[in-house]
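**Student:** Turn this into a model:
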Amino acid sequence: MIKDVTAAVIINDDLILIAKRGKNEKLEGKWEFPGGKIEKGETPQQCLKREIQEELNIEIEVGDFLGESIYKYSNEEIRLLAYLSTIVEGEIKLSVHDQTRWVNINELDRFDFAPADIPLIEKLKKRKQERNL
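**Tutor:** Next up, the predicted model:
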C-alpha cells in the first residue's frame, strides 16, 4: 500500500530551505524538503503546517502544489506531495534534523538528497526555467 507523505518547498528571496535528516532517523544524513506523513482526516496542507511546526518550530503558509514523486523503498512505497511554501513566523529550531540550509536552486545538486525528493528538484528547475523564458 502506498503511503502519502508531504514536503514543503519553503522559499524566501529565491533561496530554498533544505534539511538534513538527523541521527537515528530513516535515511539518516540525507537532505530533504521537510514534511511528513499525512494523518487520518488531514489534508496535505494541514499535514505540512503541523509537521513543519513540529520539526522546525515555524509557521508556514502552504501555497501552490509543485508536484508529486512516487518512490518504492525496500520496506514501503510513498507518494511525496510537494507544495511551495513561505514562512509566516517563527525561528527555526531543529528537532528531527541535524541542520538546515538556505540554498539557491543551482546548489541543490550538490547535496545528497533522499531518493523521493530528487524528482522534485527537477520539477523546481523546470518551473524556474519556464518562468525565465
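**Student:** rest of the way, CA atoms for contacts and neighbours
**Tutor:** Will do.
**Student:** measure Gly41 to Leu15 for me?
**Tutor:** The span separating Gly41 from Leu15 equals 32 Å under the rule Cα to Cα, to the nearest Å.
**Student:** for comparison, sequence B:
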Amino acid sequence: MIEKCAAIILCQRRLLVVRKRGASVFISPGGKISEGEAPIDCLRRELREELCVELVDAEPFGTHERAAADEDSMIRVHTWNVTVSGTCTPNSEIEELRWIRGGDTHAVGSVFAECVMPELIRLGRLDA
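**Tutor:** Modelled structure (predicted):
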C-alpha cells in the first residue's frame, strides 16, 4: 500500500490538478509520505516542491483507498482542503497544471475522480 497526501486547491469553483512529466493522467498535488514524516509535513513539502507555494492552512477532508492511477498497486490518500500563498507554478516533476470542473474526470486519477470530486460537487464547492 502506497500512502500519499493530497491537496484540494479550489479557485472559482474549479479544482487544481497536475500532470507529471511523461504521464497522461492528471492527479492531485501532493505525494508520498517519507518514512518518519508527518502527513501534514509531507503535504507542505510537496506543495513547495511541485507548485512553488507555501501551505497556509489545511483542513482534513478524508482518507480514500483505490488502485493507483500511475502505479501498479493500491494507494491510500489523505486529502486536505488547503489554502496556499503564492502562485501555483509547475515545478520539479510537474509538467502541467490544469483547473478543472467536476465533470472533467476522464483524465483524472481514481481517488479524485471517484471520491473527492463527487463530494466537492455535492457540497456545492466544485462546478459540475
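**Student:** Just give the TM-score of the two.
**Tutor:** Their TM-score after superposition, calculated using TM-score structural alignment, normalised by the length of the second structure, is reported as 0.80; 121 aligned residues with a Cα RMSD of 2.1 Å.
**Student:** on that earlier part again, between Gly41 and Leu15 of the first structure, tell me which one has more neighbours.
**Tutor:** Neighbour count, other Cα atoms under 10 Å: between Gly41 of the first structure and Leu15, Leu15 has more, with 15 against 8.
**Student:** That one reaches Glu107, doesn't it?
**Tutor:** No - checked against Cα atoms under 8 Å, the pair Leu15 of the first structure and Glu107 is beyond contact range at 9.9 Å.
**Student:** Next up, the contacts around Ile11 of the first structure.
**Tutor:** Each residue near Ile11 of the first structure by Cα atoms under 8 Å, 6 or more residues apart in numbering is listed here: Leu17, Leu84, Ser85, Thr86, Ile87.
**Student:** any idea how far Ile75 of the second structure is from the aligned partner of the fourth one in the second structure?
**Tutor:** Here Thr86 of the first structure is matched to Thr83 in the second structure, going by TM-score structural alignment. Computed with Cα to Cα, the distance linking Thr83 of the second structure and Ile75 of the second structure is 24 Å.
**Student:** more neighbours, the two?
**Tutor:** Set Thr83 of the second structure next to Ile75 and count neighbours by other Cα under 10 Å: Ile75 wins out with 20 against 16.
**Student:** For the closest residue to that one other than its chain neighbours, which residues are in contact?
**Tutor:** Counting by Cα to Cα, 6 or more residues apart in numbering, Ile75 of the second structure lies nearest to Ile2, which is 4.7 Å off, once chain neighbours are set aside. Contacts for Ile2 of the second structure (Cα under 8 Å, 6+ apart) come out as Lys32, Ser73, Met74, Ile75, Arg76.
**Student:** residues touching the second one, list them.
**Tutor:** It stands for Ser73 of the second structure. By Cα under 8 Å, 6+ apart, the contact set of Ser73 of the second structure is Met1, Ile2, Ala67.
**Student:** Closest one of those to Asn91 of the second structure?
**Tutor:** Sorting the contacts of Ser73 of the second structure by distance to Asn91 of the second structure puts Ile2 at the head of the list, at 22.7 Å, by Cα to Cα.
**Student:** buried set for stretch 74-86 of the first structure?
**Tutor:** Using 16 or more other Cα atoms under 10 Å as the test for burial, stretch 74-86 of the first structure gives Ile78, Arg79, Leu80, Leu81, Ala82, Tyr83, Leu84, Ser85, Thr86.
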